[in-house]
Structures are given as C-alpha cells and as structure tokens.
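>>> sequence-free structure coming up:
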C-alpha cells in the first residue's frame, strides 16, 4: 500500500472515530481527532509531505493514548451489556487498524 493510500485510509478511519465521538456526545477527544483530520486533509489536498504527515499524526495519536485518563480509556456505554460489547469491539477494531497503519511507517 502506498503512503498516499495509507493516508486516505487513515482519513476514513479517523472520520469513523469522529462520527462515533459525535454520536456519543464526547467533546474532549474530538478536538484531537479533528486536528489529526485537518492535517490529513491538508496533506491530501496539497499532495504534500504524505510520509511526514503520517508520522506526525502517529505522534499526535500516540500522545492522545498515553497515560491514565487518556483516549485509550474511552469506551462506549450502553445499558445493554451485549450491545455495549458489540459497539466497543467495533471501536477497538477501528483503533487497531489505525495503529497498524501508523506502526508500518
């Protein structure tokens, strides 16, 4: 997969995360995700520094996920346990895909 394809895929995955955060009324972490999406969109629109952008968003995303109370602690709450498990597994799958794309840089 080319770096341009990776960045386009990351744009899709981070958009999915943003949509989940909006749906869950999560306003704290959406700023970081929007910042990442702004970087991605700028790089895609200008076809500029694709590899550097992937590295930069990887750093930003890593900072968001470090430590107690970080984005890594975010989960989706549902009253129904089975529904909660399904929704969180989808969310984790998106995050894992992002991690794989960023790690393979």
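Structure received. Model, not experiment: these values are computed from the prediction.

>>> rest of the way, CA atoms for contacts and neighbours
Will do.

>>> Do a quick rundown of the helices in this structure.
For the chain, the helices defined by DSSP state H cover 3-23, 30-46, 50-64, 81-103.

>>> try this one side by side with the last:
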C-alpha cells in the first residue's frame, strides 16, 4: 500500500458514501463512514500500519460477507436502463475498493 493508493481508497469510499446518501440508503452509510474514518486516521509511516490496515480490511470484508451484506446492495430505478447504468457505476466503485484493499 502506498500513500497514493491509500488516498485513492479513501476517495473511492467517499464516492460510495455519497452515492448511498444520495439514494437515501442509511444502513450502510455508517459502515462506509467508519471504515473511511479509520483509514484517514492511519499513519502509513507508522510501524503499526500493516496491523491497523489489516484490521480495517477485515472490517470491510466482514461488511461484505454473506446474504444481505453490503455486497448485495442494489440501487433501484423504475427505468431499467437507468437502473443498469447506476448499478454498473456503483459496482465499479465497489470493485475498485476491493482492488485497493488488495482483497
């Protein structure tokens, strides 16, 4: 993990958080906010960085495991084309999060 990739991860989580807020999703906003805050508080130059980052990774992983988890979030639109587009964009953000978390 580099400083740049950590910043990119935080920005990606911020984008996810904004989408959730715009969609009126309240259940997962807290979890994403908590993970984002924890990442913001980590000092990448600290000797404990790997341990702290692993803890945040595990929190995100726990949030996305199992039925009804964050990985099942879908944004609803009445118009099918709109629904496909918004979920494609949202899924791209969550996929990028996985990649940046190196999961």
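Everything's here; your move. The shown structure was predicted, so the numbers you read here are calculated from the model rather than taken from an experiment.

>>> TM value for the aligned chains?
Superposed pair, TM-score by TM-score structural alignment, normalised by the length of the second structure: 0.88. Supporting alignment: 102 aligned residues with a Cα RMSD of 1.8 Å.

>>> Next one: the residue in the second structure sticking out farthest from the centre relative to residue 69 of the second structure, how far apart?
Computed with Cα atoms, centre = their mean, the residue of the second structure farthest from its C-alpha average is residue 79, at 25.7 Å. Residue 79 of the second structure sits 25 Å away from residue 69 of the second structure, going by Cα to Cα, to the nearest Å.

>>> ditto for residue 4 of the second structure
Distance from residue 4 of the second structure to residue 69 of the second structure, by Cα to Cα: 28 Å.

>>> quick one, which of those two is more surrounded?
residue 69 (13 against 9; other Cα atoms under 10 Å).

>>> wait, what's in contact with the aligned residue in the first structure for that one?
Using TM-score structural alignment, the partner of residue 69 of the second structure in the first structure is residue 70. Residue 70 of the first structure makes contact with residue 64, according to Cα atoms under 8 Å, 6 or more residues apart in numbering.

>>> How about residue 56 of the second structure?
Taking Cα under 8 Å, 6+ apart as the test, what residue 56 of the second structure contacts is 35, 38, 39.

>>> from the residues you listed, which would you call buried?
35, 39 (16 or more other Cα atoms under 10 Å).

>>> residues near the aligned partner of residue 24 of the second structure in the first structure, how many?
Superposed on the first structure with TM-score structural alignment, residue 24 of the second structure falls opposite residue 25. Per other Cα under 10 Å, the neighbour tally for residue 25 of the first structure reads 10.

>>> who's in contact with residue 78 of the first structure?
Counted by Cα under 8 Å, 6+ apart, residue 78 of the first structure has contacts residue 84.
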